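**Q** Fold the following and give me the result.
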Amino acid sequence: MKEIQHLFGDLKETVCSEDNLTVLGLLQEKAFEEFEKNCQTETWLGLSFSLLVILISAITVVFLVKKYRVHVDYIILNLRSRWKGIYSVESGDFQFDAFISYAEDDYRIVSTILYQTLTKKGFQISFPDKDFIPGISKADELLRFVNKSRKVVFVVTENFLDNGWNSYAVQMVVTHSFHNDRKQSIIVIIKDDIAIKRMPKDLRYIWWSIVSIRWPETTELIEQFWDELDYALKSVE
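**A** All right, here's what the predicted structure looks like:
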């Protein structure tokens, strides 16, 4: 346009809307360089702002997914169960009286003490080493057997607190109980004289709605322990 400006008769009257200059004035080398810089600045500003928005959005999504990972997993597992034709059981139609969650190092306590004693009392008890099917996701199996059980019992020991999977299991069970209006279905057996403030935070948040029982330190208190656990397992939510 600069080369053939003599062909335009109204350049002096034509105003550039971007810079309030006449087109003729804009064709001056210095004026055009300044105009070009302004255009580039606005372009980069717009591009930078767009990239910043995308970056913040990506970080926010990653943060939310990480923070609410269990909730996302719970929804996915439920959808997968529905797709497979596995639905939530109706109230009063549970296969087990309780599902027991524990640390692997506490297997002996669960299998030889809790399971045998509660079974003799007539309770139907489920726990991972007895009922989980090898080769299937532990998260899938956890939700499946929690869904089949009236109560969920956590055996909280030092081993339990040190295990990351148990933290995941607690979050999954708490999420399940609130989604299905079963807030009174969780029982916590506290061993190793663990203080409540050291409990998994998801349990502390709903401490008002769960039943907590201390594992007896002496044999004199063992009968009282079994009576409390018996009552908790039989109680209606």
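**Q** From here on, just use CA atoms for contacts and neighbour counts.
**A** Will do.
**Q** residue ranges of the helices in this protein, please?
**A** 23-26, 29-67, 69-84, 107-108, 115-120, 128-131, 138-148, 158-161, 164-179, 201-205, 222-234 (DSSP state H).
**Q** Mind listing what's buried along the second one?
**A** Okay, so that is helix 29-67. Phe35 (16 or more other C-alpha atoms under 10 Å).
**Q** which strands and helices sit next to it?
**A** The contact analysis (3 or more C-alpha pairs under 8 Å, 6 or more residues apart in numbering; DSSP states H and E) places helix 29-67 against helix 23-26.
**Q** who's in contact with the helix it packs on?
**A** The contact list for helix 23-26 (C-alpha atoms under 8 Å, 6 or more residues apart in numbering) reads Leu11, Lys12, Thr14, Val15, Cys16, Ala31, Phe32, Phe35.
**Q** Using JSON lines, please lay out these together with distance to Leu161.
**A** Shown next, in JSON lines, are those (distance: C-alpha to C-alpha, whole Å):
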{"residue": "Leu11", "distance to Leu161": "80"}
{"residue": "Lys12", "distance to Leu161": "81"}
{"residue": "Thr14", "distance to Leu161": "77"}
{"residue": "Val15", "distance to Leu161": "74"}
{"residue": "Cys16", "distance to Leu161": "70"}
{"residue": "Ala31", "distance to Leu161": "70"}
{"residue": "Phe32", "distance to Leu161": "69"}
{"residue": "Phe35", "distance to Leu161": "65"}
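**Q** Another for comparison:
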Amino acid sequence: MSLSKATLFIKGNPINCECTHVSSLKWLRENQDKFGDLNETYCIDIKEMSISNFFQEASFVQFELRCQTKEWLIASSIMLFLVITVVLVPVVIKRYRVHVDYIILRLRSRWRGVMRTMYSQSFQFDAFVSYAEEDYQLACNTFYQVLRNRGLKISLPDKDFIPGLSKVEQMLQCIDDSRKVVFIVTEKFLENGWSSYNVQMVVTHAFHNKRERSIIVIIKDDIPIERMPRDLKFVWWSIINIRWPHCEENMEFFWDEITAALLPNT
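**A** This next block holds a predicted model:
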């Protein structure tokens, strides 16, 4: 007897009729003439219907459609997840760029062992001053010179930053070495994108190290508080803000106020 004409009996075998076995079920349906007891063989998950009835046109077409729907739903869900991920990840990174950069910097600095974990009461500088590049003369020739003549040690990007190294890393290191952080806020400062990033990084660093009360804001050009960078307004309750006077006769009091704010225990 030829094996090609042999009849197989599979009654009692566990036949799985779920969508995961649709290919095997299609083969079994196409070759059901080779089996002699499909009317007595049942799916393990459909006890009330024999395999021969399950393979009827109406039943099997409905089964295939149900499986296609599940496959489409799974594929659609995966595609939707990928699309959302591709769209949202850049948005989140852009929105929280400073926080991401800060975490990376801290991990890198900690790996190199150069970032402080504890803060003492002794600092190399009384203040680190942040300003727009266009305000170089104001910051370096006026602000810095007056405070230095009053015995204060001031750290400036143009004075203490080393060319070729990361500005952000050097800025955080100078902040760590300074008792206070001073922002000279002018119209140019508000227009300068780097200063905005600077503000966000300083505020993030200050909050992380519980030093938000070390921020001092010098406001020039009659700029209203409403126009302050959002990150500065967020901590406005904890910072010291001083207005740059219009009249020359008020300048001495202005310098006295800044000096007092920069001295220890203020």
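**Q** Out of the helices of structure 1, the one nearest Ser91 of structure 1 is which?
**A** Ser91 of structure 1 sits nearest to helix 138-148 of all the helices of structure 1, at 10.1 Å, using C-alpha to C-alpha.
**Q** Name the residues of that closest one that are buried.
**A** Residues of helix 138-148 of structure 1 classed as buried: Ala139, Asp140, Glu141, Leu142, Leu143, Arg144, Phe145, Val146, Asn147, Lys148 (neighbour count, 16+ other C-alpha under 10 Å).
**Q** Specify, as a residue range, where that helix falls in structure 2.
**A** Taken onto structure 2 by TM-score structural alignment, helix 138-148 of structure 1 occupies residues 167-177 there.
**Q** just to revisit the earlier point, for Val211 of structure 1, find the nearest of the helices of structure 1.
**A** Closest among the helices of structure 1, once you apply C-alpha to C-alpha, is helix 222-234, at 7.1 Å.
**Q** average distance between that closest one and structure 2?
**A** Superposing on structure 2 and averaging over aligned pairs (mean C-alpha distance after the TM-score superposition for structure 1), helix 222-234 of structure 1 comes out at 0.8 Å.
**Q** same question, stretch 70-84 of structure 1
**A** Following superposition, stretch 70-84 of structure 1 is found to deviate from structure 2 by 1.7 Å on average (mean C-alpha distance after the TM-score superposition for structure 1).
**Q** Report the buried residues of that stretch.
**A** By neighbour count on 16+ other C-alpha under 10 Å, the buried set for stretch 70-84 of structure 1 is Val70, His71, Tyr74, Leu77, Asn78, Ser81.
**Q** Next: stretch 156-174 of structure 1.
**A** 156-158, 160-161, 166-174.
**Q** Next, the contact list for whichever residue in structure 2 pairs up with Ser111 of structure 1, please.
**A** Under the alignment (TM-score structural alignment), Ser111 of structure 1 maps onto Cys140 of structure 2. Cys140 of structure 2 makes contacts with Leu156, as judged by C-alpha under 8 Å, 6+ apart.
**Q** next one: the one 10 residues further on
**A** Taking C-alpha under 8 Å, 6+ apart as the definition of contact, the neighbours of Arg150 of structure 2 are Thr259.
**Q** What's the match for it in structure 1?
**A** When structure 1 is aligned by TM-score structural alignment, Arg150 of structure 2 is paired with Lys121.
**Q** same deal with Thr204 of structure 2?
**A** Matched to structure 1 by TM-score structural alignment, Thr204 of structure 2 sits across from Thr175.
**Q** any idea how far that match lies from His71 of structure 1?
**A** Separation of Thr175 of structure 1 from His71 of structure 1 (C-alpha to C-alpha, to the nearest Å): 7 Å.
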